[in-house]
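S.K.: sequence? don't have it. structure:
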């Protein structure tokens, strides 16, 4: 198997959940929304699982925003890259992988301005060889084609194998498996859905995932 590692972005390499919470706090304060608005926003967001156009449609209707759905969504995409964070140890782990001969890429769903903003503002653009963003390509995980695009961006072919690493059982694990990759699930403390075929390996965070790839985990 070739040393190719395809990482998810949100809630794998970067803390999207905390960034969203910070955005929601600002959103509520700026508009002087009622006390229950923050909890509603976080619940309705479903950890980023719902389409953003639907989400902002719900938001504008519930709170009677003057801005259109498209404008509210645009403002969100401008702000989120400023709020997202990537721990130094995550960037260091990716650099170490590359120093040891691994090729590393990001495979992410989302609008190009939002996702590329996150990649560049966190310095991840300096830690990977390529990325594939659904908003640029018109292809979304779990489709095999977006994993293929990431591999091509690295000058490689999925026929050589590799790993898909991420927190989504469907987008990252099932998608990666269908693309012919070994799978590494970043659980974030959650239980694996019993109705799905388990990943090849499970870890709690992306730093531990890199340790598995490097063969440092005692169970490898």
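M.R.: Here it is on my side, so go on. This structure is a prediction, so every number in the text was calculated from the model and none was measured.

S.K.: only C-alpha atoms for contact and neighbour calcs from this point on.
M.R.: Fine.

S.K.: Verify the stated contact: residue 38 with residue 24.
M.R.: Yes: with contacts counted by CA atoms under 8 Å, residue 38 reaches residue 24, the gap being 6.2 Å.

S.K.: Can you tell me what sits against the helix or strand harbouring residue 26?
M.R.: In this structure, residue 26 sits in helix 16-30 according to DSSP states H and E. Residues from elsewhere that reach helix 16-30, judged by CA atoms under 8 Å, 6 or more residues apart in numbering: 10-11, 34, 37-38, 41-42, 47-48, 76, 79-80, 83-85.

S.K.: Could you do stretch 172-185 as well?
M.R.: Here stretch 172-185 has contacts from 8, 141-144, 147-148, 158-159, 161-169, 199-203, 209, using CA under 8 Å, 6+ apart.

S.K.: Just the buried residues of those.
M.R.: When burial is judged by neighbour count using 16 or more other CA atoms under 10 Å, the buried members of the contacts of stretch 172-185 are 8, 141-144, 147-148, 158, 161-169, 199, 201-203, 209.

S.K.: Helices of this protein, start to end?
M.R.: Shown for the chain, the helices assigned by DSSP state H span residues 16-30, 37-45, 52-63, 69-83, 88-99, 112-121, 134-137, 144-153, 175-178, 206-213.

S.K.: Okay, one more to line up with it:
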């Protein structure tokens, strides 16, 4: 049925939260934050709003460079946001943790002759390093990042860029696979693609965006894509 598979990366194939937790702990405690629980809670609020703005087309670099400055200001500290962002990015770059069964499912899909693409809102250098060191990079025919494209999921321009660069790609034979309802599922739905929601945490869908399929572990993809 399908020929092209577009995979999201973070929390779909790569365990982003593992590196995020380590990076935040190191940056916050290393720069004098003692109330770690409160700081983490506020960070996630700030970060959620940041990515909401990015998905709506805001300047990602400016927002990323400002998130730690904004957070530390709430705790009475003035810091260089860009410097802390680069420090945090180092920890993310060296997080090579994978979602369980990522290798197994990708290997099986390669054997089935799918064209496997990565379509991520992540930073190019970070994602390329993590794919390489995790060993997952060998399964991908191409990697597309919002940083390179200039648009983030769910924007139609993100998906159009991929179609413009993949020979013979057809909407009816392409499926988006990811964990993000407002990025992956919304973007694919608006672009007219089938979409598989990778719902590893068994969360309720409280959005208006409807996946074509839903899986709760990566192995379940095999039944859909076999």
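M.R.: The structure has been received and is ready for your questions. Being a predicted model, the structure only gives us computed values, none of them experimental.

S.K.: Please work out the TM-score for the two chains.
M.R.: Superposed pair, TM-score by TM-score structural alignment, normalised by the length of the first structure: 0.83. Supporting alignment: 212 aligned residues with a CA RMSD of 2.5 Å.

S.K.: Residue 105 of the first structure: which of the helices of the first structure is closest?
M.R.: Of all the helices of the first structure, helix 144-153 sits nearest to residue 105 of the first structure, with 6.3 Å by CA to CA.

S.K.: for the closest one, which positions count as buried?
M.R.: Within helix 144-153 of the first structure, the residues that qualify as buried are 144-151, counting by 16+ other CA under 10 Å.

S.K.: any idea which of these is closest to residue 53 of the first structure?
M.R.: Of the buried residues of helix 144-153 of the first structure, the one sitting nearest to residue 53 of the first structure (CA to CA) turns out to be residue 146, at 21.6 Å.

S.K.: That closest one contacts residue 139, correct?
M.R.: Yes: assessed by CA under 8 Å, residue 146 of the first structure is found in contact with residue 139 at 5.9 Å.

S.K.: follow-up on the earlier one: between the contacts of helix 16-30 of the first structure, which is nearest residue 66 of the first structure?
M.R.: residue 76 (14.9 Å).

S.K.: ok, and the closest non-adjacent residue to that closest one?
M.R.: Once flanking residues are discounted, residue 76 of the first structure sits nearest to residue 23: 7.9 Å by CA to CA, 6 or more residues apart in numbering.

S.K.: what's the answer for residue 209 of the first structure, then?
M.R.: Nearest one to residue 209 of the first structure, counting by CA to CA, 6+ apart, is residue 203 at 6.0 Å.

S.K.: List the buried residues of stretch 99-111 of the second structure.
M.R.: Within stretch 99-111 of the second structure, the residues that count as buried by 16+ other CA under 10 Å are 99, 102-103, 105-106, 109.

S.K.: ok, and the closest non-adjacent residue to residue 145 of the second structure?
M.R.: Closest residue to residue 145 of the second structure apart from its sequence neighbours, by CA to CA, 6+ apart: residue 120 at 5.0 Å.

S.K.: neighbours around the aligned residue in the first structure for the one you found, how many?
M.R.: Mapped onto the first structure by TM-score structural alignment, residue 120 of the second structure lines up with residue 108. Other residues near residue 108 of the first structure come to 29 when the count uses other CA atoms under 10 Å.

S.K.: Check residue 191 of the first structure too.
M.R.: Counted with other CA under 10 Å, the neighbours of residue 191 of the first structure add up to 7.

S.K.: Can you find the partner of it in the second structure?
M.R.: Match for residue 191 of the first structure (TM-score structural alignment): residue 204.

S.K.: hang on, the earlier thing: could you list the buried residues of the helix holding residue 26 of the first structure?
M.R.: Buried residues in helix 16-30 of the first structure, defined by neighbour count with 16+ other CA under 10 Å: 16-17, 19-21, 23-25, 27-28.

S.K.: do stretch 100-108 of the first structure as well
M.R.: Neighbour counts over stretch 100-108 of the first structure (16+ other CA under 10 Å) mark 102-108 as buried.

S.K.: May I see those arranged in CSV, with distance to residue 123 of the first structure as well?
M.R.: Shown next, in CSV, are these (distance: CA to CA, whole Å):
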residue, distance to residue 123 of the first structure
102, 18
103, 17
104, 14
105, 14
106, 13
107, 16
108, 16
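
S.K.: quick one: what's aligned to residue 89 of the second structure in the first structure?
M.R.: Checking TM-score structural alignment: residue 89 of the second structure goes with residue 77.

S.K.: how near is residue 100 of the second structure to residue 1 of the second structure?
M.R.: Taken as CA to CA, to the nearest Å, the spacing of residue 100 of the second structure relative to residue 1 of the second structure amounts to 26 Å.

S.K.: circling back: tell me if I'm right that the residue nearest to residue 145 of the second structure and residue 9 touch.
M.R.: Yes: using CA under 8 Å, residue 120 of the second structure makes contact with residue 9 at a distance of 6.1 Å.

S.K.: For residue 3 of the first structure, see how far away residue 199 of the first structure is.
M.R.: 18 Å.

S.K.: I meant residue 100 of the first structure, not that one.
M.R.: For residue 100 of the first structure relative to residue 3 of the first structure (CA to CA), the value is 9 Å.

S.K.: Then residue 166 of the first structure?
M.R.: 17 Å.

S.K.: that older thread, what's the closest of the buried residues of helix 144-153 of the first structure to residue 122 of the first structure?
M.R.: For the buried residues of helix 144-153 of the first structure, the nearest to residue 122 of the first structure is residue 150 (19.5 Å; CA to CA).
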